[in-house]
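Q: below are the sequence and a predicted model; questions follow.
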Amino acid sequence: MRQSKFISLMLVALSLGPAPYVYSQCYYPVSNSTPEKVISLNQFATENMLLLDLEDHLIGTAYPDDSYEPSLLPKLAGIPELATRWPSKEQVVLAQPDFIYAGFPSAFSAAALGEQSQWHQWGIGTLIGASYCNPVKGRLQLEDIWTEITEVAELFARQSQLQRLKAERMQQLAQLRKVKPYRVLHIDMADAIARSAGGWSGADLLIRLAGGQNITANLHQRWVNLSWERVMEENPEVITIAVSQESTPDKAIELLTTHPALKGIDAVVNRRFVAIPFTETMVSPRLTQGVQRLNQALVEFQNKEQQ
C-alpha cells in the first residue's frame, strides 16, 4: 500500500511539469508563489527558517548535527523530524512538500534525495543554501554569514525579521573582549589524521572574529586533512573541537592527550581545548554564537596565564 501511494503521489506531481525557469545555480522554483510547505535538510537550514519566524511553513526537518539553538526550541516543537540523517525519497514525497531547502549540496546526491531536477519534475522547488552551493573564492568575511539567510528572507518576505536579527547579533559581537591572538587549530574529526578547517572555511572566520589565528589559514580550501606530525610542527596553542553526530570532544581529547607526537604541543600541555557545536562553525548567523563561545574561552585562557 505504501509503495502504491508513493507512486501515485509521484504521478500526480509529474503532471505539474518541470520548473519553468532556473533563476540561479542554487534556487530552482517551480512556481511564482511563496512556498507554503517546506522540508528543511541540515540543521543550519532549519535554524535559518526558524530565525525568520517561518516555523508555520515547515512541515518537516532532517539531519540535525548537534543541539538546536535553545531560543528556537519552542518554534521547533511540533514540527516532525523525518530522519536523523537524510530522509528517504518516499518519506519526503509522502510529506507532500512544495519546497525543499537544503544546507549542503550532498542532500541531492545519489546517496540522499537524488538530483534536484527529479524533484522539479514532481512539482517540488528546491534551494541549496548559497553558503555551500556557491564555489568558495577566498577567505570569508563577517558579511558572508548573512548571504544565505538574506536569500531565504527575500524568498519568504521576511526582511524585517532579518534586520532585527542582524542588529541583535552585531550588538553581541560588539561586546567581544580583546584577547591575545592564540594560534588555533580547529578539528572536525580526529582519528588517523585530523580533519581540519582550511583558510576558506566558516571555522576560519569564527577563529578570526574571536581574536585567534587559524594555523591552517594558508590552506586555500574549506576542509583539509592534516597529519598529526604536521599538527606537532604547527604547535597550536588552542584546539577547538567540533561536536556533532559524527564526533565528540571526549574522543578527540583522549586521542590528543595520548598520541606520542602530540603530548608536547602547547594546547595539550596547557589543556586548552574548546568544544564548539558543529552548527556554530557553519556560514550562518549561528556562527556568531561560536565566536562568542571561543572568545570567552580565550579570555579565560589569557586570565589564567596572567595569574
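A: It's in.
Q: all contacts plus neighbour counts: C-alpha atoms, from now on.
A: OK.
Q: what's the longest helix in this protein?
A: With residue count as the measure and DSSP state H as the assignment, the chain has helix 287-306 as its longest helix.
Q: and the closest residue to residue 90 other than its chain neighbours, how many neighbours?
A: In this structure, residue 90 finds its nearest non-sequential neighbour in residue 6, 6.3 Å apart by Cα to Cα, 6 or more residues apart in numbering. A count of nearby residues for residue 6, using other Cα atoms under 10 Å, gives 16.
Q: how about the contacts made by residue 6?
A: Counting by Cα atoms under 8 Å, 6 or more residues apart in numbering, residue 6 touches 90, 93-94.
Q: which of these sits closest to residue 171?
A: Nearest to residue 171, judged by Cα to Cα, of these is residue 93 at 41.6 Å.
Q: isn't the closest one up against residue 10?
A: Yes: contact status for residue 93 versus residue 10: in contact at 7.4 Å, counting by Cα atoms under 8 Å.
Q: buried stuff in stretch 204-223?
A: By 16 or more other Cα atoms under 10 Å, the buried positions in stretch 204-223 come out as 204-217, 220-223.
Q: nope, stretch 278-298 is what I meant
A: Buried residues in stretch 278-298, counted by 16+ other Cα under 10 Å: 278-298.
Q: select only the buried ones of the contacts of residue 6 in PyMOL?
A: Selection of buried members from these for PyMOL, criterion 16+ other Cα under 10 Å:
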select buried, resi 90+93
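Q: put this next to the previous one:
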Amino acid sequence: MRLIFPLLLTLGPPALAYPVTVQSCDREVTFGAAPQAAVSNDINLTEMMLVLGLTDHMVGYTGISGWNKLDTEMRAGVAQLPELSAKYPSKEVLLGAGTDFFFAGWNYGMKVGGEVTPETLAAFDIPVYELTESCAHIMETGKASMEDMYADLLALGTIFGVSERAEELVAGYRATLEAMRAELPPLDRAPRVFVYDSGEDTPFTAGRYAMPTALIEAAGGKNVMDGFEKSWATVGWEAVIEADPEIVLIVNYGDVTAEQKRAFLMENPAFADISAVRNARFVTLDYVEATPGPRNIGAVKTLAEAFRAE
C-alpha cells in the first residue's frame, strides 16, 4: 500500500463536538478543542498525522533525521514542516515552537523518568497522547496487535475532530488485510521468525509487545521471541540459536544497512546452523514499516509473500 499524503491534506474543519476524552496508556486525556500547534515524534507517528491530513494542525516534527529514517515518500509528506529536533526533543524545543500537543511514545520521544514526559509537559499545558504499542514500557498490556495501530488512528481522529476520516482509514485497512489473506495460499504451519533490528554483541529485537509480533502473526508466522515479555529489547544470541528461526526479518534503518546485517549473520560461523542462515531466508522491512503506522498494511503483505516463497 502506498501513501499519497498530498491528496489527504484538504479536509474540512472539525465537525466533532468538544470537549472529547481519549485513553492514553493508563491516563484519560481531555481536549477542549482540536490542537493547532501539534508536534509528532518519529517517522511512524508523523505518518499517522499525515495520513489523517493534519499538517495544518502541526508546527513540526522531531526524531527522524537523527537516525537516518527519512525516505523519499516521507520527505515529500513533511516538506512544509520543519524538523524541530533531529532526535528526542527537549522541553525547550517544544516550548519554543509553541506546541499545544505532543504525539510521542515511550522510547519514541520520551523516556521513563526523562525530561519530556506527560507529567513534565503538563506543567506547560502541553497534553500528550502516547503511542499504544509503547504503553508496555509503563504498564501491563496485552500482546502487540494490529488493533494497537488502529486505536492510535481512531484516537487522533477524535482529538483533531476528524473521526470520520480515521474510521474510514481503519475500515479500509481491515478490508485490505482481509482480502489479502483470502487470496494467499494457506501455510502448512506458521514459520518461525526472528526480528533482527540491530546489534552484534547482543541483538536488539522485538518481543511480545512490539509491533513486529503483530505483523508476523497477521502474515501467518510466529515470532520466536513471542514469549519474551518485552517490547523492543536485547536478548542473547544463545536464545536465537536455540529458537532456530526459519526466517530472519531485518529492520532497515540507521548507519548499518540491511545488507550489512544480513552479511553479519551469514558470515559468522556461530550462526551457521540456524535454519534461516543455512537456507538464506531473509526479509527486510524499513523501520517505518516495522513500527506502528500506516505502512503496517503493506508490511504484512511483504511478510506474507516472504513466508510463502520457495
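A: Alright, I've got the coordinates. Because the structure is predicted, anything quoted here is derived from the model rather than measured.
Q: so after superposing, what's the score?
A: Laid over one another, the chains give 0.80 as their TM-score (TM-score structural alignment, normalised by the length of structure 1), with 279 aligned residues with a Cα RMSD of 2.7 Å.
Q: on that earlier part again, now tell me what touches the longest helix of structure 1 from outside.
A: When contacts are taken as Cα under 8 Å, 6+ apart, the neighbours of helix 287-306 of structure 1 outside the stretch itself are 145, 169, 173, 176-180, 182, 202, 206-207, 209-211, 272, 274, 276-277, 279-281.
Q: between the contacts of residue 6 of structure 1, which is nearest residue 134 of structure 1?
A: Proximity of the contacts of residue 6 of structure 1 to residue 134 of structure 1 was ranked by Cα to Cα; the top entry is residue 93 with 26.8 Å.
Q: can you tell me which residue in structure 2 aligns to the closest one?
A: With TM-score structural alignment as the criterion, the equivalent of residue 93 of structure 1 in structure 2 is residue 95.
Q: check the gap between its match and residue 129 of structure 2 for me.
A: From residue 95 of structure 2 over to residue 129 of structure 2 the distance is 17 Å, taken as Cα to Cα, to the nearest Å.
Q: re the thing from before, and the residue nearest to residue 90 of structure 1, how close does it get to residue 278 of structure 1?
A: Using Cα to Cα, which is the criterion applied here, residue 6 of structure 1 is 34 Å from residue 278 of structure 1.
Q: helix/strand/coil for the residue nearest to residue 90 of structure 1?
A: Using DSSP: H, G, I helix; E, B strand; the rest coil, the three-state assignment for residue 6 of structure 1 comes out as helix.
Q: repeat for the one 4 residues further on
A: Recorded secondary structure, residue 10 of structure 1: helix (three-state DSSP).
Q: neighbours of it, just the number please.
A: Here the neighbour count serves as a burial measure; for residue 10 of structure 1 (other Cα under 10 Å) it reads 19.
Q: counterpart of residue 141 of structure 1 in structure 2?
A: Under the pairing rule here (TM-score structural alignment), the equivalent of residue 141 of structure 1 within structure 2 is residue 145.
Q: does residue 121 of structure 1 really touch residue 14, like I thought?
A: Yes: Residue 121 of structure 1 sits in contact with residue 14 when judged by Cα under 8 Å, with a separation of 5.6 Å.
Q: pretty sure residue 40 of structure 1 is touching residue 104, no?
A: No: the pair residue 40 of structure 1 and residue 104 fails to qualify as a contact (Cα under 8 Å) at a distance of 10.8 Å.
Q: out of these two, which sits in the more crowded spot?
A: Shown here are residue 40 of structure 1 and residue 104; by other Cα under 10 Å, residue 40 has more neighbours (26 against 19).
Q: any idea how far the more buried one is from residue 227 of structure 1?
A: Distance from residue 40 of structure 1 to residue 227 of structure 1, by Cα to Cα: 35 Å.
Q: for residue 269 of structure 1, same thing?
A: Taking Cα to Cα as the measure, residue 269 of structure 1 and residue 227 of structure 1 are separated by 19 Å.
Q: ok, now residue 56 of structure 1?
A: As judged by Cα to Cα, residue 56 of structure 1 and residue 227 of structure 1 stand 46 Å apart.
Q: same check on residue 290 of structure 1?
A: Between residue 290 of structure 1 and residue 227 of structure 1 the computed distance is 26 Å (Cα to Cα).
Q: tell me which stretches of the stretch 151-300 of structure 2 form strands.
A: If DSSP state E, counting those that start in this stretch is used as the criterion, the strands of the stretch 151-300 of structure 2 fall at 192-196, 204-206, 222-223, 232-234, 247-252, 282-286.
Q: distance to residue 24 of structure 2 for the ones you listed - can I get that in a markdown table?
A: As requested, the strands of the stretch 151-300 of structure 2 are exported to a markdown table (distance: least, Cα to Cα, whole Å):
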| stretch | distance to residue 24 of structure 2 |
| --- | --- |
| strand 192-196 | 27 |
| strand 204-206 | 22 |
| strand 222-223 | 27 |
| strand 232-234 | 20 |
| strand 247-252 | 27 |
| strand 282-286 | 26 |
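Q: what about residue 262 of structure 2, how many neighbours?
A: The local packing count at residue 262 of structure 2 equals 20, with neighbours defined by other Cα under 10 Å.
Q: oops, could you answer that again for residue 111 of structure 1 instead?
A: Around residue 111 of structure 1 there are 10 other residues, counting by other Cα under 10 Å.
Q: that one in helix, strand or coil?
A: Applying three-state DSSP to residue 111 of structure 1 yields a three-state assignment of coil.
Q: and if you look at residue 39 of structure 2?
A: strand.
Q: ok, it - contacts?
A: With Cα under 8 Å, 6+ apart, residue 39 of structure 2 has these contacts: 58-62, 94, 99, 101-103.
Q: distance of it from residue 29 of structure 2?
A: Here residue 39 of structure 2 is placed at a distance of 17 Å from residue 29 of structure 2 (Cα to Cα).
Q: give me the most central residue, structure 1.
A: Among the residues of structure 1, the smallest C-alpha distance to the mean C-alpha position (Cα atoms, centre = their mean) belongs to residue 282, namely 3.6 Å.
Q: show me what that residue aligns to in structure 2.
A: Using TM-score structural alignment as the criterion, residue 282 of structure 1 maps onto residue 291 of structure 2.
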